[in-house]
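K.L.:
Sharing a model that was predicted from the sequence below.
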Amino acid sequence: MEIESGDIASGVTLRLLQSADAAALSAAYVDNREHLRPWEPRRPESFFTEAGQRERIEGLLRLFSDGGVVPFVLQAADGRIVGTITLTGVVRGPFCSSSLGYWVAADRQQRGLATAAVERVCRIARDTAGLHRIEASTLLGNTGSQRVLAKCGFEPIGTAPKYLHIDGEWRDCRLFQRILHDHDPSL
């Protein structure tokens, strides 16, 4: 899949994850460890190392090659990674859907960056990947992400009890979807 990178907001570029991103991604996770803790699963210490990120990136890029994942990074003009956004569980055929996950660095909050990134990835999912829909979930109290999804045309579709194991506990989540098009998936 050929995906062009480009500026999305405030001098930040959305681009595909690369093998060379291990050190920068490790630094981003270390810098944002406490910021992300309430919203993510517990991570082993190795996750925060360059070697741990290199291994993770290699796995994501293999899945990308197989068509099951589309991993992006948000890169600031100074080269720092200030977030990620990923389409996971890409399914073709009559479902033609994927799940969306993202985060933005603590020092880049409230600048429209998440909204711009989600909107761009939705266009890529529709125009390049040919997906029909994208689903997303948020913890019930994550009103910031819920606002981002609403701004980007996602609609709430329900609540899932004990849906994700986040920060050491099974958590209830609000589920959202965005329909991207109604074309026949065989075309």
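P.N.:
Ah, there it is. Everything numeric here is computed off the predicted structure, so don't read it as measured data.

K.L.:
Every contact and neighbour count from this point should use C-alpha atoms.
P.N.:
Fine.

K.L.:
For stretch 34-46, buried residues please.
P.N.:
35, 36, 39, 40 (16 or more other Cα atoms under 10 Å).

K.L.:
now, among those, which is nearest to residue 106?
P.N.:
Closest approach to residue 106 among these (Cα to Cα): residue 35, at 6.1 Å.

K.L.:
That closest one: what secondary structure?
P.N.:
Following DSSP: H, G, I helix; E, B strand; the rest coil, residue 35 is assigned to helix.

K.L.:
got the contact list for it?
P.N.:
Contacts for residue 35 (Cα atoms under 8 Å, 6 or more residues apart in numbering) come out as 105, 106.

K.L.:
what's the spacing between it and residue 176?
P.N.:
Residue 35 sits 23 Å away from residue 176, going by Cα to Cα, to the nearest Å.

K.L.:
The residue nearest to the spatial centre of the chain: what's its closest spatial neighbour, skipping adjacent residues?
P.N.:
Closest to where the C-alpha atoms of the chain average out (Cα atoms, centre = their mean) is residue 85, at 2.5 Å. Distances taken as Cα to Cα, 6 or more residues apart in numbering put residue 102 closest to residue 85, at 4.1 Å, once the chain neighbours are dropped.

K.L.:
go on, residue 12?
P.N.:
Nearest to residue 12 is residue 76, by Cα to Cα, 6+ apart, at 4.5 Å.

K.L.:
so the one you found touches residue 82, yeah?
P.N.:
Yes - with contacts counted by Cα atoms under 8 Å, residue 76 reaches residue 82, the gap being 6.5 Å.

K.L.:
Second structure follows, compare the two:
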Amino acid sequence: MASQVYAGPYGTEPRHPGWPAKLGPLVVPAGTVRLRPVHLRDGREWSRIRVRDREYLERWEPTAAGSWSDRNGFGAWPPQWFSLRALARRGQCLPFAITVDGVFAGQITLGNVIRASLRSAWVGYWVSSELAGGGVATAAVALVTDHAFKAAGLHRLEATVRPENTPSLRVLGKAGYRQEGLFLRYLDVAGDWRDHIAFAVTAEEMGNGFAERLIAAGRARLPEPR
């Protein structure tokens, strides 16, 4: 069966360029960070972390129907995984699991992928509270950004963060994103319409790569040769 292709102003390319893929590694204080496609078998650890980290995560995530335990229990993962896989196969999403030393530690997603003359996506991520401050999220953002501009063929990435979310603001700044403005009452989070700071980066700003910038700044390194 022939693979699907997209024919647009930039020529003919695969329907979902850059997917699936495995990215990394980068070594940070918390351990060795890699990205890979999300798996159905991630459900148990995904649920364990998210149920445990409710207080840490819920205040930053969009308001949704149902209780936190219902939305993040083990049974909630299979439909989410099927949905993410379907979007990835249509080229609308690149959903990655973040692993640290080979263990599931969070997620990072390129979502709302639009091609044609826009070629953009948003970046969203979360990481286990046990790894907070260990450089994991910054490494994951750098890896997925490099991948977006290279293999995935995108031109612009955006991320929005509540002004109160200081750790995430630092992640995007260290990863090389720049602040573009403030979106007033942008998203319903924790039961109210919240302002968000808009960050973005384009392919022209890539230079030698965002992972390489982290290495040059001493925030990450490559593994030692075996």
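P.N.:
Good, I have the coordinates. If you're wondering where the values come from, they're calculated on a predicted model, not measured in any experiment.

K.L.:
Residue 153 of structure 1 maps to what in structure 2?
P.N.:
By TM-score structural alignment, residue 153 of structure 1 lines up with residue 176 in structure 2.

K.L.:
Identify the residues contacting its match.
P.N.:
142, 201, 210 are the contacts of residue 176 of structure 2 under Cα under 8 Å, 6+ apart.

K.L.:
still contacting in structure 1, which of the residues you listed?
P.N.:
Mapping the contacts of residue 176 of structure 2 onto structure 1 (both residues aligned by TM-score structural alignment, their matches' Cα atoms under 8 Å) leaves residue 201 still in contact.

K.L.:
from the contacts of residue 176 of structure 2, which single one is nearest residue 5 of structure 2?
P.N.:
Using Cα to Cα, the contacts of residue 176 of structure 2 come closest to residue 5 of structure 2 at residue 201, 26.5 Å.

K.L.:
tell me the SS of that closest one?
P.N.:
Under three-state DSSP, residue 201 of structure 2 comes out as strand.

K.L.:
residue in structure 1 matching it?
P.N.:
In structure 1, residue 201 of structure 2 lands on residue 178 (TM-score structural alignment).

K.L.:
and its match, how many neighbours?
P.N.:
Neighbour count for residue 178 of structure 1, taken as other Cα atoms under 10 Å: 20.

K.L.:
Skip the chain neighbours and tell me the closest residue to it.
P.N.:
Looking at residue 178 of structure 1 with Cα to Cα, 6+ apart, the closest residue is residue 154, at 4.4 Å.

K.L.:
any idea how far residue 118 of structure 1 is from the residue in structure 1 that residue 100 of structure 2 lines up against?
P.N.:
In structure 1, the residue matched to residue 100 of structure 2 (TM-score structural alignment) is residue 76. Going from residue 76 of structure 1 to residue 118 of structure 1 by Cα to Cα gives 16 Å.

K.L.:
The two: which has the busier surroundings?
P.N.:
residue 118 (21 against 18).

K.L.:
Check the alignment and tell me where the more buried one lands in structure 2.
P.N.:
Checking TM-score structural alignment: residue 118 of structure 1 goes with residue 141.

K.L.:
Need the three-state assignment for that match.
P.N.:
helix.

K.L.:
Report the contact partners of it.
P.N.:
By Cα under 8 Å, 6+ apart, the neighbours of residue 141 of structure 2 are 108, 123, 171, 172, 175.

K.L.:
quick one on the thing from earlier: so the residue nearest to the centre of structure 1 touches residue 75, yeah?
P.N.:
No - applying Cα under 8 Å, one finds residue 85 of structure 1 not in contact with residue 75, separated by 11.3 Å.

K.L.:
re earlier: against residue 23 of structure 2, how distant is the match of residue 153 of structure 1?
P.N.:
From residue 176 of structure 2 over to residue 23 of structure 2 (counting by Cα to Cα), the distance is 18 Å.
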